[in-house]
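Undergrad: just need the structure, nothing else, for what follows:
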Amino acid sequence: MINAKTRLYGLIGKPVEHSLSPVIHNALFKRYNINAVYLAFDVDDLESAVKGVKALGISGLNVTMPYKEQILEFLDELSEEARAIGSVNTVVNREGKLIGYNTDGIGALKALKRFTEVEGKRVLLLGAGGAGKAIAYTLSRLAKVVVLNRTERKAKELEKFGVKGGKLSKENLKRYLSWADIVINATSLGMNEDRSPIPKGLLRENLVVFDIVYSPLETNLLREAREVGCLTIDGLWMLIHQGAESFRLWTGVKPDVEFMRREALKGEKRSI
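TA: Just a heads-up that it's a prediction; the model follows:
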């Protein structure tokens, strides 16, 4: 029951109306008997929104596109990972001090580890935005990583993590897909659209294909990869694992990820 002691958490971004995060986190609050609610906020003015978090005593946030990088300047403190990556997807309000974290990298790593070995593998990562940076930072400690991005400069900037950066072109796709053990789509291409960042003819049977897009659950890339015989990993696994880490940071509770996925799938069916 909502009362004067109920804590408020939320998601800020634009757009947010299709997010499954409220479904997942509200189910977790109920499961663990935590007096809290989670709402999604479609934000136009980020600075005002962050000031509102402090003014209203909102306990924590998830941050999504397009604010993962912009929010850094409005926070009081950053975790080591968030500072290195330059991107925040989780905020904890500790007695009025807003602390930024990034759980995208660990979310992607845990999603991958459910299905395949990562250490020592060759990883081709497409996209150098907020999520791509976090994944590159995290995986660079375990694997050999090449990052391709439409704007080559952004991919090259990630070489500070010990990865190799290059331009996302057909030539480079062909070159590095033949080299890679794992390919990760960290771009938004394929989100609610029937397009893929990789031509089907470049995919091969022994490749692991991970798409961080989770709407639709099976993107065009994953469908074509499955048809070729690749091992495929959908983006909902990353959403679940990064959300689990956010929940732990907010509450101190390590949640059941299998339960989270079941609730997310129920929410997806209700939204169709």
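
Undergrad: drop to CA atoms for contacts and neighbour counts, all remaining ones
TA: OK.

Undergrad: ok, the most centrally placed residue in the chain to S19 distance?
TA: Central residue check for the chain by C-alpha atoms, centre = their mean: the C-alpha nearest the mean position is that of D104, 4.3 Å away. To S19, D104 is 16 Å away according to C-alpha to C-alpha, to the nearest Å.

Undergrad: what does V37 give?
TA: Taking C-alpha to C-alpha, one finds V37 at 15 Å from S19.

Undergrad: compare with the first, here's sequence two:
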Amino acid sequence: MITGTSKNLGVIGYPIIHSLSPAMQNSAIDAAGLDAVYIAMEVSPEELTAAVKGLRATGFIGWNVTIPHKTAIIPLLDEVDENARAIGAVNTVVNKGGKLIGYNTDIIGFCDGLHEKGVSLQGKPAVVLGAGGAARAVLQGLMLEGAASITIGVRNPQKAASITKDMPLKVPVQIVEWDSESMKTALNEAALLVNTTPLGMAPKTDGIPPVDWDVLSPSAFVYDIIYTPAETRFLKEAKSHGHDTQNGVPMLVGQGAAALSMWLDTNPDRTAMRNALEAALLAKEKTQA
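TA: From the prediction side, this is the model:
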């Protein structure tokens, strides 16, 4: 029951109507018996400054940030965590007594997806497909996991060059064309292949980034951060070539659990969160069918 003492949480974005975070986060809040509520709030880019002031003034203890506000919100905050600053994006805000601090829990969520499958990258090379905002969180996560080197495969390396200029890099990172010989060499040596592009995401499920599966290392683990559909064409192709795989569900649950832990000082029930998320995804797929 929502009362006058309930702690307020939420997610801001534009548009926000299709967000699955409320179902996932409220399931964990209910499982823990906490007096809190998590809601989705549509905030246009023009209203972001006013919205942040309002959330601070009304005592929201925290909120998630999604497209298109992850970068734009940074100058509106009092402090930004080192990892969020490194990738230039905030997805979680914590209100500590009126002081707004930005974090990026997408990094934690991505790493959770690796840990769930027992994947260790210490001293091993990785390949990332795409160089957008999601790729930056993945890149930071790979460096934290101890990857020896990272190859970023894209359509146009010149357009993607800013990712290596903006981020403090702790390991060798190269940007190459998807169909280049350098890409084939990287795939042959890769311990991990990650898709961070939207290719294959519902409703355009036929999309797939170009990968020469014949040259990819047979032992490479394949990770797609897309979670709808649960199994993209990219992951189906990987499985058909004998690779172990992971989709984006653990990343979404992991980033949400990390945020909830920051806000409410609790250890969220990840099983409840995952069950609620998968039920919401199934319902969403049925409506799109």
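
Undergrad: the residue nearest to the centre of the first structure -> the second structure?
TA: Using TM-score structural alignment, the partner of D104 of the first structure in the second structure is D106.

Undergrad: verify the contact between its match and V249 for me.
TA: No - judged on C-alpha atoms under 8 Å, D106 of the second structure makes no contact with V249 at a distance of 11.8 Å.

Undergrad: returning to that earlier point: enumerate every residue touching the residue nearest to the centre of the first structure.
TA: 89, 131, 134-135, 238, 242 (C-alpha atoms under 8 Å, 6 or more residues apart in numbering).

Undergrad: and of those, the nearest to G96 of the first structure?
TA: Lowest distance from G96 of the first structure to those (C-alpha to C-alpha) belongs to N89, with 18.3 Å.

Undergrad: the residue mapped onto that closest one from the second structure and P268 of the second structure, how far apart?
TA: Aligned by TM-score structural alignment, N89 of the first structure pairs with N91 of the second structure. Using C-alpha to C-alpha, N91 of the second structure is found at 18 Å from P268 of the second structure.

Undergrad: now swap in M167 of the second structure and tell me
TA: Per C-alpha to C-alpha, M167 of the second structure is found 31 Å from P268 of the second structure.

Undergrad: count of neighbours near the alignment partner in the first structure of T49 of the second structure?
TA: In the first structure, T49 of the second structure lines up with E47, judged by TM-score structural alignment. For E47 of the first structure, the count of nearby residues is 14 (other C-alpha atoms under 10 Å).

Undergrad: isn't E47 of the first structure up against L72?
TA: No - under the criterion of C-alpha under 8 Å, E47 of the first structure makes no contact with L72, lying 10.5 Å away.

Undergrad: what about the helices in the stretch 51-200 of the second structure?
TA: 82-87, 106-116, 133-144, 157-160, 162-166, 181-189 (DSSP state H, counting those that start in this stretch).

Undergrad: before we move on, the earlier item: got CSV for the contacts of D104 of the first structure, with distance to V123 of the first structure and neighbour count too?
TA: Below are the contacts of D104 of the first structure laid out as CSV (distance: C-alpha to C-alpha, whole Å; neighbours: other C-alpha atoms under 10 Å):
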residue, distance to V123 of the first structure, neighbour count
N89, 23, 27
A131, 15, 25
A134, 14, 28
I135, 11, 25
M238, 16, 26
Q242, 20, 24
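
Undergrad: quick one, strands of the first structure?
TA: Along the first structure, counting by DSSP state E, strands occupy 7-13, 36-42, 60-63, 77-78, 90-94, 97-101, 122-126, 144-149, 164-167, 182-185, 208-211, 231-233.

Undergrad: okay, those strands in a markdown table with distance to L265 of the first structure and mean neighbour count next?
TA: Listed next are the strands of the first structure as a markdown table, based on distance: least, C-alpha to C-alpha, whole Å; neighbours: other C-alpha atoms under 10 Å:
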| stretch | distance to L265 of the first structure | mean neighbour count |
| --- | --- | --- |
| strand 7-13 | 19 | 21 |
| strand 36-42 | 18 | 18 |
| strand 60-63 | 20 | 26 |
| strand 77-78 | 32 | 18 |
| strand 90-94 | 22 | 22 |
| strand 97-101 | 26 | 22 |
| strand 122-126 | 26 | 24 |
| strand 144-149 | 31 | 25 |
| strand 164-167 | 35 | 21 |
| strand 182-185 | 21 | 23 |
| strand 208-211 | 17 | 26 |
| strand 231-233 | 15 | 21 |
